[in-house]
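Trainee: Below is the sequence, then the predicted model.
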Amino acid sequence: MGKLTTHVLDTANGRPGAGIKVELFALAGDTRRALKTTRTNHDGRCDEPLLEGDALVAGEYELVFGAGDYFASLGTKLPEPRFVDRVVLRFGVADANAHYHVPLLVSPFSYSTYRGS
């Protein structure tokens, strides 16, 4: 059974990104459909998969992370406008029976991702 998961690591402070808003969208051409909104837990992970089973289908998706609001909530001095604010990750799911883990490593001035396990 396939599933989609994520987690966030705060590389500026060396800890999980707790309490970050995560939005998930399905993409089809120019259409963007909201699927789920959640927040990361104390470990920087979501409490349950974003999608799993029949809900995960092959196609294109977008994750949007509220990184700027997270760093502001910590009292981090940020420029205005913020250099990194809403991090948008677009990715494809080719095999709906596989586990797609899409982590975010983020700081106020950079971010990266990869397909994890």
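Mentor: Sure thing, it's come through.
Trainee: contacts and neighbour counts: CA atoms only from here.
Mentor: Noted.
Trainee: Surely Lys3 and Val93 touch.
Mentor: No - assessed by Cα atoms under 8 Å, Lys3 is found out of contact with Val93, at 10.2 Å.
Trainee: Helices along the chain, start to end?
Mentor: Counting by DSSP state H, residue ranges of the helices within the chain are 67-73.
Trainee: so where do the strands sit in it?
Mentor: All strands of the chain, identified by DSSP state E, fall at 3-5, 8-10, 15-16, 21-28, 31-39, 51-52, 59-66, 86-93, 99-101, 104-107, 110-113.
Trainee: wait, which of those strands is closest to Thr76?
Mentor: The stretch from the strands of the chain with the least distance to Thr76 (Cα to Cα) is strand 104-107; that distance is 10.3 Å.
Trainee: elements contacting that closest one?
Mentor: Secondary-structure packing of strand 104-107 (3 or more Cα pairs under 8 Å, 6 or more residues apart in numbering; DSSP states H and E): strand 8-10, strand 110-113.
Trainee: and the end-to-end length of stretch 8-19?
Mentor: Using Cα to Cα, to the nearest Å, the gap from the first to the last residue of stretch 8-19 comes to 10 Å.
Trainee: List of residues touching it?
Mentor: Outside of stretch 8-19, the residues that reach it under the criterion Cα atoms under 8 Å, 6 or more residues apart in numbering are 7, 39-45, 70, 103-108.
Trainee: alright, now check it against this:
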Amino acid sequence: MGLSTHVLDTMHGTPAAGMAVELHTVRGGAATLVKKLVLNADGRNPDGPLYDTASLRAGTYRLVFEVAAYFRGKGVELPDPPFLDRVTLDFGIAHTGQHYHVPLLVSPWSYSTYRGS
């Protein structure tokens, strides 16, 4: 299954439909943009996995979630600067034959992530 993500808006109790996300590879501290996407109605990549199993390589990856822009788009009044603007998650993939699922539970003031299934 490769690499996937899913974002839930804990303020509204819904998937984070419309949130912009970036995927990067990270080598030697330098990040290279792989793709930009906008989450679908279920809070997932509309094209399926970010990487399929055959394309996934061991290494460090970065997901960047545009949290403040998403909540502003929902009409939430945020301070300037917002408490959370962009949430950046760096994570490692060691076993390319396994599924790596990176969910994000987020509000304008907090977030949580874990390795899902």
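Mentor: All right, it came through fine. Being a predicted model, the structure only gives us computed values, none of them experimental.
Trainee: Need the TM-score between these chains.
Mentor: TM-score for the superposed pair, counting by TM-score structural alignment, normalised by the length of the first structure: 0.96. Supporting figures: 116 aligned residues with a Cα RMSD of 0.9 Å.
Trainee: returning to that earlier point: give me the buried entries from the contacts of stretch 8-19 of the first structure.
Mentor: Buried subset of the contacts of stretch 8-19 of the first structure (neighbour count, 16 or more other Cα atoms under 10 Å): 7, 39-41, 44-45, 70, 103-108.
Trainee: Dump the strands of the first structure into CSV; add distance to Gly75 of the first structure as well.
Mentor: As requested, the strands of the first structure are arranged in CSV below (distance: least, Cα to Cα, whole Å):
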stretch, distance to Gly75 of the first structure
strand 3-5, 28
strand 8-10, 14
strand 15-16, 15
strand 21-28, 17
strand 31-39, 19
strand 51-52, 32
strand 59-66, 15
strand 86-93, 17
strand 99-101, 29
strand 104-107, 13
strand 110-113, 18
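Trainee: Compare those and report which one is nearest to Lys77 of the first structure.
Mentor: strand 104-107 (12.0 Å).
Trainee: The closest one vs the second structure, average offset?
Mentor: On superposition with the second structure, the average gap between strand 104-107 of the first structure and its aligned counterparts reaches 0.3 Å (mean Cα distance after the TM-score superposition for the first structure).
Trainee: so that strand corresponds to what in the second structure?
Mentor: Residues 104-107 of the second structure are the counterpart of strand 104-107 of the first structure, counting by TM-score structural alignment.
Trainee: Next: stretch 32-41 of the first structure.
Mentor: If you align by TM-score structural alignment, stretch 32-41 of the first structure falls on residues 31-40 of the second structure.
Trainee: Report the buried residues of the matching stretch.
Mentor: Of the residues in stretch 31-40 of the second structure, those buried by neighbour count under the rule 16+ other Cα under 10 Å are 37-40.
Trainee: who touches it?
Mentor: Contacts for stretch 31-40 of the second structure (Cα under 8 Å, 6+ apart): 16-26, 45-46, 62.
Trainee: Neighbour-wise, give me the winner out of those residues.
Mentor: For the contacts of stretch 31-40 of the second structure, the largest number of neighbours (other Cα atoms under 10 Å) sits with Ala16, at 28 neighbours.
Trainee: Quick check: that residue vs Val26 of the second structure, distance?
Mentor: Computed as Cα to Cα, the Ala16 of the second structure to Val26 of the second structure distance reads 25 Å.
Trainee: coming back round to it: switch the buried ones among the contacts of stretch 8-19 of the first structure over to a markdown table; also include distance to Arg82 of the first structure.
Mentor: Output for these, formatted as a markdown table (distance: Cα to Cα, whole Å):
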| residue | distance to Arg82 of the first structure |
| --- | --- |
| His7 | 22 |
| Arg39 | 21 |
| Thr40 | 21 |
| Asn41 | 24 |
| Gly44 | 22 |
| Arg45 | 24 |
| Tyr70 | 12 |
| Pro103 | 21 |
| Leu104 | 18 |
| Leu105 | 17 |
| Val106 | 13 |
| Ser107 | 11 |
| Pro108 | 8 |
